[in-house]
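Undergrad: can't give you the sequence, but here's the structure:
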């Protein structure tokens, strides 16, 4: 069996910007002295006149992006998730969200898989922060194919969008020739009737692997990729809960305020269902190799398998 191709979604972000930039001259990319890490340097090399390095001043960068949006440009403001969602929250809320401007935020290095950079850079709170901003769309792609499609969808959508990308190279499982990205629509990757697993980001592939392990034990798990956390595909969430009776959410984010909370909000209002939330518990991360951290924090396929099995028992 050939080895699965792996690409970090931050690479996908940089490559997608170039693809879109070739077709649309109104696309402008901003960065906060991290172009090499966020991969906007790929765009900068091709379109230097449309790349603005704002320096280590994320709040100011969001203000510049807001200003550009008012002139008809489509700015993509880029930085680490911790600095974009965290440090610049006020500017995103007041300068982008409140006037509902057409600004796209490319947040890389999200989650525990940032690895050796440690707790200060491992942003496990960004989805929760962005969910609170009225009108903000949140996208968390699961692989390279989906990430590039998501960036294009973000460009085409008129309004503020927060896109979440990772540092760790992850398996590419979507087929580019058949894949279609629909904003706000979940993707059923595996049918099942014993439990519905809603996953997002790098946890989608891990959840599919966990479902294979569960199948070996006679447990038929339905796996759904939720690439758009806001607006959430509430219809699919409720329908899957009705079909499977038990729900599991899996995310590389705090279990507070992220995908798990969004799913619980929906089910509480429409179809109360037992839910197990798998994610980063109410703790900070730590420095270490990304793959080892994913396992230590219980986000790898084997850990998901064990937790789901115990939940069903």
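TA: Received the coordinates, thanks. This is a predicted model, so every value here is computed, not measured.
Undergrad: going by C-alpha atoms from here, please, whenever you check contacts or count neighbours.
TA: Will do.
Undergrad: quote the end-to-end distance of stretch 213-225.
TA: With CA to CA, to the nearest Å as the measure, the ends of stretch 213-225 fall 18 Å from one another.
Undergrad: and that stretch, what's buried?
TA: Neighbour-count burial for stretch 213-225 flags 213, 214, 219, 220, 221, 222, 223, 224, 225 (criterion: 16 or more other CA atoms under 10 Å).
Undergrad: do the same with stretch 112-123
TA: Applying a neighbour-count criterion of 16+ other CA under 10 Å, one finds 112, 113, 114, 115, 117, 118, 119, 121, 122, 123 buried in stretch 112-123.
Undergrad: show me what contacts the closest residue to the first one other than its chain neighbours?
TA: Which is residue 112. Closest residue to residue 112 apart from its sequence neighbours, by CA to CA, 6 or more residues apart in numbering: residue 122 at 5.2 Å. By CA atoms under 8 Å, 6 or more residues apart in numbering, the residues touching residue 122 are 82, 109, 110, 111, 112, 113, 114, 115, 285.
Undergrad: any chance of a markdown table for these, columns distance to residue 209 and secondary structure?
TA: Below are the contacts of residue 122 laid out as a markdown table (distance: CA to CA, whole Å; DSSP: H, G, I helix; E, B strand; the rest coil):
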| residue | distance to residue 209 | secondary structure |
| --- | --- | --- |
| 82 | 29 | helix |
| 109 | 23 | coil |
| 110 | 22 | strand |
| 111 | 20 | coil |
| 112 | 19 | helix |
| 113 | 18 | helix |
| 114 | 22 | helix |
| 115 | 22 | helix |
| 285 | 24 | coil |
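Undergrad: next, count neighbours for residue 24.
TA: Residues lying near residue 24 (other CA atoms under 10 Å) number 13.
Undergrad: gap between it and residue 73?
TA: Distance, residue 24 to residue 73, by CA to CA: 10 Å.
Undergrad: before we move on, what about residue 280?
TA: Distance, residue 280 to residue 73, by CA to CA: 37 Å.
Undergrad: which of these two has more residues huddled nearby?
TA: residue 280 (23 against 18).
Undergrad: now secondary structure too, for the buried residues of stretch 213-225, in TSV please.
TA: Formatted as TSV, those follow (DSSP: H, G, I helix; E, B strand; the rest coil):
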residue	secondary structure
213	helix
214	helix
219	coil
220	coil
221	strand
222	strand
223	strand
224	strand
225	strand
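Undergrad: now the helices for the protein?
TA: 9-23, 35-38, 41-46, 58-70, 81, 89-91, 126-131, 144-156, 203-216, 234-244, 259-270, 290-296, 301-312 (DSSP state H).
Undergrad: this is the comparison structure:
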């Protein structure tokens, strides 16, 4: 098990060793962003801005405009709130290929409370044109996403948390492609669609449901924008219940994106969004918060049973 953040750091170092145009720009996140080894190996390929996220994005956009492969690394809660205007204007509107890396996303900071949660970033960035949103679930997806980001000449936002994540193993969709979901586990009775660190509890829920004779398909929809509409159309046509699970508000994120597509295309299936409700968010560790809001194997299992029994 390894944190996606560590995989990001290792992959970025490998890329920087091959290409001097790869530059990390960070807002006092050398430690929390696992960039200490990067800075030691490539001191002339890292820029520390300090706690000034607006400047972080502006500097990264300037470097990108001059041909650098700029990775702007900062806690997702600050990167996508404090510097939202710079993301909109300097990156997406100006079509500067900045690789926006939101670390410690969702509730990864846990006990630091809602000031350090990023439960808004999908909603905010989905509304900004020309900005794909990618949320890797494990080491494989993280490495592939970072390599894609280094190769593309377009802006992109990638976010992940701090928790050690198990390898999802050999999925039925072994390839990684932006805009295409990966079927991690086959199933015929319902589909569990998740992104990022919520894919793993969906797999745990599928195991629990299997003990009750229920076959649940698990999908890692690592790209929230653009959506894999071909996959969603197939699920809609099958007519089976669908549950989306995300480390984000239930408003404006993965669930609403999936539900909007299905409804507008005329697919009417039993559907449930799981995420964080519009209420005061409790404080605790990531595991405690997940358990509180039902984003656990048992919690997802219970929602699935209720949806199937409707």
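TA: Structure received. Given the structure is predicted, the values throughout are model-derived calculations rather than measurements.
Undergrad: let me know the TM-score between chain one and chain two.
TA: The TM-score (TM-score structural alignment, normalised by the length of the second structure) is 0.95; 307 aligned residues with a CA RMSD of 1.5 Å.
Undergrad: before we move on, the earlier item: and of the contacts of residue 122 of the first structure, the nearest to residue 43 of the first structure?
TA: Nearest to residue 43 of the first structure among those: residue 109, at 18.1 Å, using CA to CA.
Undergrad: okay, now that closest one: neighbour count?
TA: Neighbour tally, residue 109 of the first structure, other CA under 10 Å: 27.
Undergrad: that one and residue 81 touch, don't they?
TA: Yes: using CA atoms under 8 Å, residue 109 of the first structure is in contact with residue 81, at 6.0 Å.
Undergrad: overlap in contacts, these two.
TA: Each of residue 123 lies in contact with both residue 109 of the first structure and residue 81 under the rule CA under 8 Å, 6+ apart.
Undergrad: buried stuff in stretch 294-310 of the second structure?
TA: 294, 295, 296, 297, 298, 299, 300, 301, 302, 303, 304, 307.
Undergrad: turn those into JSON lines, columns for distance to residue 144 of the second structure.
TA: Formatted as JSON lines, those follow (distance: CA to CA, whole Å):
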{"residue": "294", "distance to residue 144 of the second structure": "30"}
{"residue": "295", "distance to residue 144 of the second structure": "26"}
{"residue": "296", "distance to residue 144 of the second structure": "26"}
{"residue": "297", "distance to residue 144 of the second structure": "27"}
{"residue": "298", "distance to residue 144 of the second structure": "30"}
{"residue": "299", "distance to residue 144 of the second structure": "30"}
{"residue": "300", "distance to residue 144 of the second structure": "28"}
{"residue": "301", "distance to residue 144 of the second structure": "30"}
{"residue": "302", "distance to residue 144 of the second structure": "33"}
{"residue": "303", "distance to residue 144 of the second structure": "32"}
{"residue": "304", "distance to residue 144 of the second structure": "31"}
{"residue": "307", "distance to residue 144 of the second structure": "34"}
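Undergrad: which among those gets closest to residue 253 of the second structure?
TA: Nearest member of these to residue 253 of the second structure, counting by CA to CA, is residue 295, at 15.3 Å.
Undergrad: what do we get in the first structure for that closest one?
TA: In the first structure, residue 295 of the second structure lines up with residue 299, judged by TM-score structural alignment.
Undergrad: what's near enough to touch residue 175 of the first structure?
TA: Residue 175 of the first structure touches residue 145, counting by CA under 8 Å, 6+ apart.
Undergrad: what's the match for residue 74 of the second structure in the first structure?
TA: Residue pairing (TM-score structural alignment): residue 74 of the second structure is matched to residue 79 of the first structure.
Undergrad: hmm, its match is touching residue 106, no?
TA: Yes: shown here, residue 79 of the first structure and residue 106 form a contact pair, counting by CA under 8 Å, at 6.6 Å.
Undergrad: thought residue 6 of the first structure was touching residue 167?
TA: No: using CA under 8 Å, residue 6 of the first structure is not in contact with residue 167, being 11.6 Å away.
Undergrad: neighbour-wise, which of those two wins?
TA: The neighbour count for residue 6 of the first structure versus residue 167, taken as other CA under 10 Å, is higher for residue 167 (22 against 14).
Undergrad: that one matches what in the second structure?
TA: So, by TM-score structural alignment, residue 167 of the first structure is matched to residue 162.
Undergrad: list the contacts of that match.
TA: 3, 4, 5, 103, 104, 105, 108.
Undergrad: ok, those vs residue 83 of the second structure, which is closest?
TA: residue 103 (14.6 Å).
Undergrad: for the closest one, which non-adjacent residue is closest in space?
TA: residue 75 (4.6 Å).
Undergrad: same deal with residue 174 of the first structure?
TA: residue 145 (6.1 Å).
Undergrad: so the one you found is in contact with residue 178, correct?
TA: No: look at residue 145 of the first structure against residue 178 with CA under 8 Å: they stay out of range, at 10.3 Å.
Undergrad: between those two, which one's more packed in?
TA: A count of neighbours by other CA under 10 Å puts residue 145 above the other of residue 145 of the first structure and residue 178, at 22 against 6.
Undergrad: what's the counterpart of the more buried one in the second structure?
TA: Matched by TM-score structural alignment, residue 145 of the first structure corresponds to residue 140 in the second structure.
Undergrad: one step back: what's the neighbour count on the residue nearest to the match of residue 295 of the second structure when sequence neighbours are not counted?
TA: Residue nearest to residue 299 of the first structure in three dimensions, not counting chain neighbours: residue 279, with 6.7 Å by CA to CA, 6+ apart. Residue 279 of the first structure has 25 neighbours, counted by other CA under 10 Å.
Undergrad: returning to what we had before: quick one: what's aligned to the residue nearest to residue 112 of the first structure in the second structure?
TA: In the second structure, residue 122 of the first structure lands on residue 117 (TM-score structural alignment).
Undergrad: check residue 10 of the first structure too.
TA: In the second structure, the residue paired with residue 10 of the first structure is residue 5, using TM-score structural alignment.
Undergrad: check residue 240 of the first structure too.
TA: Aligned by TM-score structural alignment, residue 240 of the first structure pairs with residue 235 of the second structure.
Undergrad: next: residue 89 of the first structure.
TA: Counting by TM-score structural alignment, residue 89 of the first structure corresponds to residue 84 in the second structure.
Undergrad: same question, residue 45 of the first structure
TA: Using TM-score structural alignment, residue 45 of the first structure pairs with residue 40 in the second structure.
Undergrad: show me the contacts for the residue nearest the centre of the first structure.
TA: Nearest residue to the geometric centre of the first structure (CA atoms, centre = their mean): residue 140, 1.8 Å. By CA under 8 Å, 6+ apart, the residues touching residue 140 of the first structure are 147, 163, 164, 165, 200, 201, 226, 227, 228, 229.
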